[in-house]
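no FASTA, just this:
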């Protein structure tokens, strides 16, 4: 599947694909997965969706709306449980990343110059998302006011990042941050918030 996925990305326009992956612990309820899928479909954007299932015996399609895979065929790819994240984020076709904002995903996104839709689930992810949105300007948070985020909100943030002016601004900031991060991490030799904070402070000046 890895080779097939990369081959599919090779055929897509530059910065046109949203990568959706919520990490090893990011298993949504069936209701939330349904709303996420509908939001992606309504946005009419290209996407790669890593759909984690509730059990190894369950295929991801079980947690998606009926007909979703068929209706989005050609502009969307659904991957079961895992995708080569670094390769996808580093691909020229990838223009956005919907993520839980765990440290590894944050660092990989910053290092790839890809703006984020932040959907923090627990622990330090909320702090990471706030820093990325409010301090660095390379992310926008999903408005998670309810237990289940609705398809309208998901469509809104996806369109905002992938086709709006704010998305263009975020992409440029992400590109500049990528350059600063590469320099800081090569000198500092460690993946820590201290290093990234220094990058952000220097970049904001």
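Cool, got the structure. Fair warning: this is a prediction, and the values are worked out from it, not measured in the lab.

please make it C-alpha for all contacts and neighbour counts, starting now.
Fine.

what strand or helix carries residue 98?
strand 94-99 (DSSP states H and E).

with residue 201 instead?
Per DSSP H and E: helix 193-204 holds residue 201.

ranges for the helices of this structure?
Along the chain, the segments classed as helices by DSSP state H run 2-10, 30-43, 68-71, 85-89, 103-112, 125-130, 151-163, 165-188, 193-204.

helix 165-188 and the last one, what's the angle between them?
This points to helix 193-204. 120 degrees (axes from the mean of the first three to the mean of the last three Cα atoms, to 10 degrees).

got another, please set it beside the one above:
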């Protein structure tokens, strides 16, 4: 599994920690592109300069050591806005409700997705509905390949 929240996808300090602990609980393999957490609004964080803050300083103590056999945490930046060119919430709704090829976690009353919810969704993906989701993805991939091949004929 790969996690990246894009250029403007800044997590709060609490959410950053909950996500790390949720990943750890699942015992699944992961790649996480981390950005330092920030309790400012997403737009403020996007335009602020945090290049001198090491995101590893915000991870739970010994998280990297405890997960190094199955996880990789990378401090990096990717041009997510240019890659997606879509509004994230619209994508989430389309993937979870329309296409049913993704699962969506639920935030609590404070807007924080807790580690238990993260672990529940990830376990559901890997041990529950995951097979059905992968099958739907396979069918969509095949349909897209067929559509593209028909365009090139």
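Thanks, I have the structure now. As the structure is a prediction and not an experimental result, all values here were calculated from the model.

any idea what the TM-score comes out to?
Overlay of the two chains. TM-score (TM-score structural alignment, normalised by the length of structure 2): 0.79; 139 aligned residues with a Cα RMSD of 2.7 Å.

mean neighbour count added to the helices of structure 1, as TSV?
Converted to TSV, the helices of structure 1 look like this (neighbours: other Cα atoms under 10 Å):
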stretch	mean neighbour count
helix 2-10	14
helix 30-43	20
helix 68-71	14
helix 85-89	18
helix 103-112	20
helix 125-130	19
helix 151-163	20
helix 165-188	18
helix 193-204	15
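
reformat the ones you listed as a markdown table; add distance to residue 18 of structure 1.
Shown next, in a markdown table, are these (distance: least, Cα to Cα, whole Å):
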| stretch | distance to residue 18 of structure 1 |
| --- | --- |
| helix 2-10 | 11 |
| helix 30-43 | 9 |
| helix 68-71 | 16 |
| helix 85-89 | 9 |
| helix 103-112 | 12 |
| helix 125-130 | 18 |
| helix 151-163 | 7 |
| helix 165-188 | 12 |
| helix 193-204 | 24 |
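
how about these, which one is nearest residue 79 of structure 1?
The minimum distance between residue 79 of structure 1 and the helices of structure 1 falls on helix 2-10, with 8.7 Å, by Cα to Cα.

show the contacting residues for the counterpart of residue 81 of structure 1 in structure 2.
By TM-score structural alignment, residue 81 of structure 1 lines up with residue 76 in structure 2. The contact partners of residue 76 of structure 2, by Cα atoms under 8 Å, 6 or more residues apart in numbering, come to 33-35.

try residue 19 of structure 1
So residue 19 of structure 1 contacts 47-49, 88-89, 94-98 (Cα under 8 Å, 6+ apart).

for the residues you listed, which ones persist in structure 2?
Checked against structure 2 using both residues aligned by TM-score structural alignment, their matches' Cα atoms under 8 Å, the contacts of residue 19 of structure 1 keep these contacts: 47-49.

which residue lines up with residue 19 of structure 2 in structure 1?
The alignment partner of residue 19 of structure 2 in structure 1, by TM-score structural alignment, is residue 36.

go ahead and confirm that match touches residue 151.
Yes. The criterion here is Cα atoms under 8 Å, and residue 36 of structure 1 meets it with residue 151 at 6.1 Å.

span of stretch 10-19 of structure 1 from start to end?
14 Å (Cα to Cα, to the nearest Å).

repeat for stretch 20-36 of structure 1
End to end - Cα to Cα - stretch 20-36 of structure 1 spans 10 Å.

quick one: distance of it to the chain centre.
Counting by Cα atoms, centre = their mean, to the nearest Å, stretch 20-36 of structure 1 is centred 12 Å from the centre of its parent chain.

also stretch 8-20 of structure 2?
With Cα atoms, centre = their mean as the basis, stretch 8-20 of structure 2 stands 11 Å off its chain's centre.
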